[in-house]
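> Just a sequence and a predicted model for now, questions to come.
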Amino acid sequence: MYLAHETWPDLEEYVAGESLAVVPLGSTEQHGPHLPEGTDYLIARALARAATDRTGHLCTPPVTVGVSPHHRQFHGTTWVDAPVFRDYVESLSRNLTYHGIDRIVYVNAHGGNVDHLREVGRRLRDDGTAYAVEWMWDESIPDLIDEVFETPGPHGGPKETAMIMHIARDLVREERLEDARDGGRTDLENVPATLHGARVSYDSVEISDNGVFGDQTDATPEIGERLFEAATDQLVALLEWLDDQPFDDLVPDPHVDPQPGSRR
């Protein structure tokens, strides 16, 4: 059920019997010379729509700009500062709770959003407003990714390339796959990002000249379909589990005894 395509009476009927919403989030940032800047939100939106089509749950429009300042040296990258992103997502989430939603799954496809979405989820849970969790598609199927790719890469690599080949192949510049590999970084064991235990790089251009990692030539639409279906299965399982939980079991217990030994 896609919120933007429904009327308010249809949505009134939904929240009369359901209280779960899915929010897809990604970014608009460089993904190398071969993938569109909307890669992350395109993947998140496609997975969220596929899973909610199967379960009947509510899916919101995607959040298309995320926390991406580490890609700013590449043309077209847009971003919002982390506090702005957190406040926006929290405000959107509280808006959903006003309409009867009390559990939310953030279907996320951008690593830069992860910590901030988890913080928002904690805020909402700690005050008892809603139970919100961040879900990252590639973290749900790590064994399959390791099985199909020798060098999957954390950004702009074959896993994202294969996914976009499956959901929006016309947006992939397939003639640039070798250039993406040769101009990026395939050696993921010796990335010069840390030194003596400290993180010494802030921006992706400092460790990859064209901003991507992994061997993009390993990607195919057929592999992308396998990844997409496997990740969708995992998301469906999460939605069904969350929908079955009593809300009281999802929120924190009250303090066991704020004043031990006192009589009130």
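Sure thing, it's come through. Numbering: from 1, shown residues only.

> Only C-alpha atoms from now on, for both contacts and neighbour counts.
OK.

> For the stretch 1-150 of the chain, which segments count as helices?
Shown for the stretch 1-150 of the chain, the helices assigned by DSSP state H, counting those that start in this stretch span residues 8-17, 39-55, 82-98, 114-126, 142-148.

> and of the ones you listed, who's closest to residue 33?
When the helices of the stretch 1-150 of the chain are compared by CA to CA, helix 39-55 sits nearest residue 33, at 12.2 Å.

> looking at the helices of the stretch 1-150 of the chain, which is buried most?
Counting by mean count of other CA atoms under 10 Å, helix 39-55 has the highest mean neighbour count of the helices of the stretch 1-150 of the chain, with a mean of 22.

> Show me what it packs onto, helices and strands only.
strand 20-25, strand 58-59, strand 103-108, helix 158-168, helix 221-244 (3 or more CA pairs under 8 Å, 6 or more residues apart in numbering; DSSP states H and E).

> and the first one, what other elements does it pack with?
Spelled out, it's strand 20-25. On a contact count with 3+ CA pairs under 8 Å, 6+ apart, strand 20-25 meets helix 39-55, strand 58-59, strand 103-108.

> Can you check which of the ones you listed gets nearest to residue 167?
Taking CA to CA, helix 39-55 is the member of these nearest to residue 167, at 7.3 Å.

> Identify the residues contacting stretch 96-108?
For stretch 96-108, contacts defined as CA atoms under 8 Å, 6 or more residues apart in numbering pick out 15, 18-26, 41, 44-45, 47-48, 93, 114, 117, 129-137, 239, 242, 247.

> Can you flag the buried ones in those?
18-26, 41, 44-45, 47-48, 93, 114, 117, 129-137, 239, 242 (16 or more other CA atoms under 10 Å).

> Which residues are in contact with residue 93?
residue 104.

> From one end of stretch 33-44 to the other, what's the distance?
21 Å (CA to CA, to the nearest Å).

> Same check on stretch 46-64?
13 Å.

> can you give me how far that stretch is from the chain middle?
Offset of stretch 46-64 from its chain centre (CA atoms, centre = their mean, to the nearest Å): 12 Å.

> can you pull the contacts of residue 180?
Contacts of residue 180 by CA under 8 Å, 6+ apart are 32, 33, 34, 210, 212, 216.

> As JSON lines, the helices and strands packed on helix 39-55 with distance to residue 144 would be great.
Listed next are these as JSON lines, based on distance: least, CA to CA, whole Å:
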{"stretch": "strand 20-25", "distance to residue 144": "22"}
{"stretch": "strand 58-59", "distance to residue 144": "26"}
{"stretch": "strand 103-108", "distance to residue 144": "19"}
{"stretch": "helix 158-168", "distance to residue 144": "10"}
{"stretch": "helix 221-244", "distance to residue 144": "7"}
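
> quick one: the residue nearest the centre of the chain and residue 146, what's the gap?
Nearest to the geometric centre of the chain sits residue 108, at 1.1 Å (CA atoms, centre = their mean). Residue 108 is 20 Å from residue 146, where distance means CA to CA.

> Second structure follows, compare the two:
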Amino acid sequence: MTYYITEMSWTEFDERRKSAKTVIIPSGACEVYGPHNPMGADILVAKKMSELLAEKVNGIVAPCLEIGQSKTLTSFPGTICIGSDLLKGVYAQIISEFVRLGFTRFFVINNHLGNTPPLTEVLWDAQQKYGIKYGQVGFWQYLPVITDKLGIWDTPKPHAHASEAQTSVLLYLYPELVHMEKAVNTPFKPDNYPGIIKDIPYCKQTDSGLLGDATKATAEKGKIAVETALEAMAKYIQERLEK
């Protein structure tokens, strides 16, 4: 059984919406993700996690954009980005369409940090306008919250861009798209001004497109991370959104 609205006939969707309460919206990007990972890593993981989560809670997976606000990464070939205003407009319309179809519960799995501020604004505006209930995770930023206590990571900064944690998740979900023979360790440069958002292009921080050590990634670590995240997100939906 599919959970993607785009894979359902209209009659199947009409029947499924009688029991499904929560719409799960994937969000991601098409951008540099190291020499070993696909550039669609963010959106691929967001869509797969949305599908797995929908299976747990009997949700509907919404259509989504496959690009995001990735302006800081455009110096690397292949990164495709859109501005925040356009991103907000599309996701706001997606939510309004599902409201029209009778849904009031939404959960966003967002795998790209640049999308978080505009998506947060969209969800807040929809709450004020339609009275929806929602949750959102910046998935890569959510992983440290729920996995660091498990002691599964081996590197000092496992959650850096395309590093140990993110590559492990990709190895578990999309092993055929990850080329570990190309994985590298790109150490962080010293930061004498922590906490300040700087005007330093991403390409000045790394020539590989990743930060941290991706060579320590494994599918086993990714499996633990994915299953732990799914359990926590499903609990939120069932105990907070759908009650």
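Received, thanks. Values in this document were obtained by computation on a predicted structure and should not be read as measured data.

> Export the helices and strands packed on strand 20-25 of the first structure as a markdown table, with columns for distance to residue 141 of the first structure.
Output for those, formatted as a markdown table (distance: least, CA to CA, whole Å):
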| stretch | distance to residue 141 of the first structure |
| --- | --- |
| helix 39-55 | 13 |
| strand 58-59 | 22 |
| strand 103-108 | 14 |
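
> separation between the equivalent of residue 133 of the second structure over in the first structure and residue 53 of the first structure?
When the first structure is aligned by TM-score structural alignment, the residue opposite residue 133 of the second structure is residue 131. Using CA to CA, residue 131 of the first structure is found at 22 Å from residue 53 of the first structure.

> ditto for residue 203 of the first structure
37 Å.

> next one: residue 141 of the first structure
20 Å.

> repeat for residue 247 of the first structure
Counting by CA to CA, the gap from residue 247 of the first structure to residue 53 of the first structure is 23 Å.

> now residue 146 of the first structure
Between residue 146 of the first structure and residue 53 of the first structure the computed distance is 28 Å (CA to CA).

> and if you look at residue 68 of the first structure?
Using CA to CA, which is the criterion applied here, residue 68 of the first structure is 30 Å from residue 53 of the first structure.

> same deal with residue 234 of the first structure?
For residue 234 of the first structure, the distance to residue 53 of the first structure - CA to CA - is 14 Å.

> Residue 84 of the first structure too?
Taken as CA to CA, the span from residue 84 of the first structure to residue 53 of the first structure is 31 Å.

> got it, and residue 209 of the first structure?
Counting by CA to CA, the gap from residue 209 of the first structure to residue 53 of the first structure is 40 Å.

> and what of residue 179 of the first structure?
Where residue 53 of the first structure is concerned, residue 179 of the first structure sits at a distance of 37 Å (CA to CA).

> again with residue 248 of the first structure
In this view, residue 248 of the first structure and residue 53 of the first structure are 27 Å apart by CA to CA.

> cool, residue 164 of the first structure as well?
Residue 164 of the first structure is 20 Å from residue 53 of the first structure, by CA to CA.

> Same check on residue 186 of the first structure?
Residue 186 of the first structure is 37 Å from residue 53 of the first structure, by CA to CA.

> Residue 207 of the first structure matches what in the second structure?
Under TM-score structural alignment, residue 207 of the first structure pairs with residue 205 in the second structure.

> ok, that match touching residue 188?
Yes - between residue 205 of the second structure and residue 188 there is a contact at 7.5 Å, judged by CA atoms under 8 Å.

> what's near enough to touch the aligned residue in the second structure for residue 152 of the first structure?
Using TM-score structural alignment as the criterion, residue 152 of the first structure maps onto residue 158 of the second structure. Neighbouring residues of residue 158 of the second structure by CA under 8 Å, 6+ apart: 164, 165, 212, 213.

> try 6 Å
Listed by CA atoms under 6 Å, 6 or more residues apart in numbering, the contact set of residue 158 of the second structure reads 164, 165.

> Equivalent analysis for residue 134 of the second structure, please.
Contacts of residue 134 of the second structure (CA under 6 Å, 6+ apart): 105, 106, 107.

> Determine which two of the contacts of residue 180 of the first structure are furthest apart.
The largest separation in the contacts of residue 180 of the first structure, counting by CA to CA, is between 210 and 216 at 12.7 Å.

> Which one's more surrounded, these two?
Taking other CA atoms under 10 Å, residue 210 of the first structure and residue 216 do not tie; residue 216 has more neighbours (30 against 22).

> What's the more buried one aligned with over in the second structure?
In the second structure, residue 216 of the first structure lines up with residue 214, judged by TM-score structural alignment.

> so that match sits right up against residue 164, yeah?
Yes - counting by CA atoms under 6 Å, residue 214 of the second structure does reach residue 164; the two are 4.5 Å apart.

> For residue 187 of the first structure, which residues are in contact?
Going by CA under 6 Å, 6+ apart, residue 187 of the first structure touches no other residue.

> again, only this time at 8 Å
Neighbour list for residue 187 of the first structure: residue 214 [criterion: CA under 8 Å, 6+ apart].

> how many neighbours does the aligned residue in the second structure for residue 164 of the first structure have?
Matched across to the second structure, residue 164 of the first structure falls on residue 170, judged by TM-score structural alignment. By the criterion of other CA under 10 Å, residue 170 of the second structure has 26 neighbours.

> contacting residues for residue 170 of the second structure?
Contacts of residue 170 of the second structure by CA under 8 Å, 6+ apart are 37, 41, 45, 177, 178, 219, 222.

> Return the members of these classed as buried.
37, 41, 45, 178, 219, 222.

> Once you drop chain neighbours, what's closest to the fourth one?
So the one you mean is residue 178 of the second structure. Nearest residue to residue 178 of the second structure, sequence neighbours excluded (CA to CA, 6 or more residues apart in numbering): residue 37, at 5.0 Å.

> Touching, the one you found and residue 177? I think so.
Yes - under the criterion of CA under 8 Å, residue 37 of the second structure makes contact with residue 177 at 6.6 Å.

> circling back: wait, which of the buried ones among the contacts of residue 170 of the second structure is closest to residue 66 of the second structure?
Of all those, residue 41 has the smallest distance to residue 66 of the second structure: 10.2 Å, by CA to CA.

> tell me the contacts of the closest one?
29, 30, 33, 170.
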